[in-house]
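Participant: Provided below are the primary sequence and the corresponding predicted coordinates.
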Amino acid sequence: MTVASGCRRGCRAIVLIVVLLGLAVAAAALWGWQRYQAFQSQPLPGLHAEQSVQVRKGDSFHNVLTRLRGEGVTAGRDLEWQLLARQLDAAGKLKVGEYALEPGVTTPRSLLQNMRAGRIIQYRFTIVEGWNMRQLRAALEAATPLLHEATQLDDAALMAKLGHTGEHPEGRFLPETYVYSRGDTDLDVLQRAYDDMDKALAKVWATRADDLPLTTPYQALTLASIIEKETGIAEERPEIAGVFARRLAQGMKLQTDPSVIYGLGSAYDGNIRRRDLTTDTPYNTYTRPGLTPTPIAMPGRAALEAATHPAPGDALYFVALGDGSGRHVFSATLAEHNAAVRAYLNRMRRPPLPEEEAAAGQAAQTPTGQDDKASRR
């Protein structure tokens, strides 16, 4: 064997080794790439319902990853998470907030994309039309994960905290559904609700009817709150507003039961007695003329619209129909009204007809938060 042939064989061996090493490196790279692709696109294992992770102010990516590990996320090596964060331009750009970890849905890629875009978990709190301030406070105290800063504040301190010192809180917060995120407080929600009511009231007041017997937006708010408590039937609100507007214009007492109930406060046990109608309080519209000194509930947009745009007509009275529908009979004269009241009382004394039972059942399935009663106007 010559030296040349020995060199050739050695070179071939070296080339073969290099090729094999290259193939091994390529195979390892392919395996690593496939592993990385699988890591970033497969749902995170081990998650449970309603699980989440927070990005807090000042967090580094390492802090967030550590918090993820604390939530039971074992998928992926730290290096893979860091590589994915750089690839998505998310490292150092994660938005503060709470992010959902949804079983079978959340992948490392989708999670980091959400954190980069700030797609945080949002919660909802609804102020119901016709709630009074006591009911609103109770609902806020039960709302989670809302932070509670208003619980220990009385009404005066609460309004001062919102920047409206001296204002009565009743009626000041617009019934709507408000979105908030973890870390928000009840004061944040109330501030938005106050601002929305302010805007809604200003809008309807600016376009109010020319002959409206009201002189201030606050009077419109107060009347709207009474209308809100009188009926849950949308198309009746302008008619009821018309009755009250004509009564105010003619100097008649409003004689509205919801105001009496509000004046009774915690003493109200579900029934209005004759002594309740004759016992004077600032909210007894049977003993005092004009509007109540403050709103008696939180009126919705429809009630605000009705109060400032009452329906025309000549009705001065109304009484519940008493058939379970929540509707009313409107009358122009006291004689007509008394006849309608007698019909209501007769209907209440006899067993209901099958169609009335069906109507009552249907009404019960659609709660309105309103009192189903005969108005004594």
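Facilitator: Yep, it's here. Residues are numbered from 1 along each chain as shown.

Participant: Every contact and neighbour count from this point should use C-alpha atoms.
Facilitator: Fine.

Participant: Could you tell me how many residues sit around residue 146?
Facilitator: Residue neighbour count, defined by other Cα atoms under 10 Å, stands at 22 for residue 146.

Participant: Please apply the same query to the one 3 residues further on.
Facilitator: By other Cα under 10 Å, 13 other residues sit near residue 149.

Participant: Doesn't it belong to a strand?
Facilitator: No: assignment of residue 149 by DSSP: H, G, I helix; E, B strand; the rest coil gives coil, placing it outside any strand.

Participant: List the contacts of it.
Facilitator: Residue 149 makes contact with 185, 186, 187 under the criterion Cα atoms under 8 Å, 6 or more residues apart in numbering.

Participant: again, only using 10 Å
Facilitator: 141, 158, 185, 186, 187, 188 (Cα atoms under 10 Å, 6 or more residues apart in numbering).

Participant: and what of residue 280?
Facilitator: Shown in contact with residue 280 (Cα under 10 Å, 6+ apart): 260, 263, 286, 287, 288.

Participant: hold the first one in mind and look at this next one:
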Amino acid sequence: MTEQTPRDDAFDAIFGSDAPDTPAGSESASAGNPPPMSRREAREQAERARASAAPKPGTETVPDAVEEPADPPVQDRPARRATDAPDYPPREKRKRTGWIAALVVLVLVGGIGGGGLYVWNTFEPQIRKVMGWQEPIDYEGSGSGEAMVFISAGDTGIDIARTLKNRGVTKTTDAFYELLLTQGSEPVFHPGVYKLAKKMSAQTALDALLDPANKVERTVLIREGITGAEILAEISAGTEIPLEELQAAVADPTAYGIPATAPSIEGWLFPALYTFDPDLSAQDVIQVLVDRSIQSLDDAGVPVEDRERILTIASIIQREARHDEDFYKVSRVISNRLAANMNLEMDSTAQYGENAEPGTVWSTKEALESDNPWNTYVRPGLPVGPIASPGDAAIAAAMAPAEGSWLFFVTVNLETGETVFTNTLAEHDAAVKQLRAWCKANPDKGC
């Protein structure tokens, strides 16, 4: 006969009330043996046993286990209400709760083979609740390692909180943002690049951002996918070189080795983290960024005569795709549409040509119909030049498109960047409907 171990609330709280009592692999009672007693029957049997044993006054007998009779007299059971059944003494429940806790700890530390990982993955919320293990939202201490954090002009508290979390400085966005809400006066954050540590407490991160010593002077972080005008503004803010001097310095792109066919310096100012000597001129700074672009093009094996074309394709890839693995698919869509003599119809090019806000999901009618050299809805082929500064990954993707027959793509989840690639217009229209449904459900997330 299989022995049944009474369960308590702690067991059910962790594993669920429908979890089996019998261990996996146990056999059921054979036809020749009586069935096991229920817990109610066991308690009633124990009650009768205690009554007949008549313990001495002042003592309490608690059975460690209830032995099942060989043939329980089912027909002689007293007719009791459920409320008449005696409860186990509290100390027995505490004993079994402790046993459950010990079992959980034993499983989690690997005492029962690989079961610990399965139990944790399956029952983590219940285990945390029963054991009192609440997941903290903040790190402790001053952290370790190094993390460069960029704060842009106009960043709000929640923007900075997200940046810190994404850079691995704080554990969660809420840890830093909730700390800001408790401040008596709103902290003032100055744009720039700050050298912090990884896994810092929110308070330590706040103190570090407010300490001028942590701001890296004469350092400029150029982000991938932003325009030349935005880059010049970032350089001016980081180096204190007047914006007018930088704008004058890029008036003649050929002075930096850029082809005369390029309409401007757009796309040639490579995105990276730069630290400049204090005595560098505007021309010196621009040359550093252009040289870094040429280095990336050479590393990707781009022929000199194809540099402007590859930068143009890479800039579209950089603006349209969210994840590196999608860069190569977008590159293939561009290649397939060009080969089929189809207009590219990339919203990023229409928005750039109309000087519209970059990165918006839905382009305006004016932007889509504007007859300018960058608008690939109106003009066939590639735009006249790059629309932003691409990074290494986008340049590599422009040189090596993924294999595929896709002609369309659309990002259907702006939060995760999930993108659907399709071969037919009908499939594409279905994906666009999916995006519209997501935007309807998430109106405050970039739609």
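Facilitator: That came through, no problem. Note that this is a predicted model, so its numbers are computed, not measured.

Participant: Show me which residues of stretch 193-203 of structure 1 are buried.
Facilitator: With burial defined by 16 or more other Cα atoms under 10 Å, the residues of stretch 193-203 of structure 1 counted as buried are 193, 194, 196, 197, 198, 200, 201.

Participant: which one in structure 2 is aligned with the fifth one?
Facilitator: Read that as residue 198 of structure 1. If you follow residue 198 of structure 1 across to structure 2 using TM-score structural alignment, you land on residue 294.

Participant: Residue 259 is in contact with its match, correct?
Facilitator: No: between residue 294 of structure 2 and residue 259 there is no contact, the gap being 11.7 Å when judged by Cα atoms under 10 Å.

Participant: Now list whatever residues contact both of these two.
Facilitator: Taking Cα under 10 Å, 6+ apart as the contact rule, residue 294 of structure 2 and residue 259 both touch 304, 307.

Participant: need the strands for the stretch 101-250 of structure 1, in chain order.
Facilitator: Secondary structure of the stretch 101-250 of structure 1 (DSSP state E, counting those that start in this stretch): strands at 123-126, 177-180.

Participant: With mean neighbour count and distance to residue 326 of structure 1 as new columns, can the ones you listed be given to me in a markdown table?
Facilitator: Output for the strands of the stretch 101-250 of structure 1, formatted as a markdown table (neighbours: other Cα atoms under 10 Å; distance: least, Cα to Cα, whole Å):
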| stretch | mean neighbour count | distance to residue 326 of structure 1 |
| --- | --- | --- |
| strand 123-126 | 16 | 23 |
| strand 177-180 | 15 | 25 |
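
Participant: out of these, nearest to residue 324 of structure 1?
Facilitator: Comparing the strands of the stretch 101-250 of structure 1 by their distance to residue 324 of structure 1 (Cα to Cα), the top pick is strand 123-126, with 26.5 Å.

Participant: Distance of residue 269 of structure 1 relative to residue 261 of structure 1?
Facilitator: Note on residue 269 of structure 1: its distance to residue 261 of structure 1, by Cα to Cα, to the nearest Å, is 9 Å.

Participant: And those two? Which one has more around it.
Facilitator: For the pair residue 269 of structure 1 and residue 261, the greater number of neighbours falls to residue 261 (21 against 9), based on other Cα under 10 Å.

Participant: who touches the match of residue 198 of structure 1 in this structure?
Facilitator: 257, 258, 268, 269, 270, 300, 302, 304, 307.
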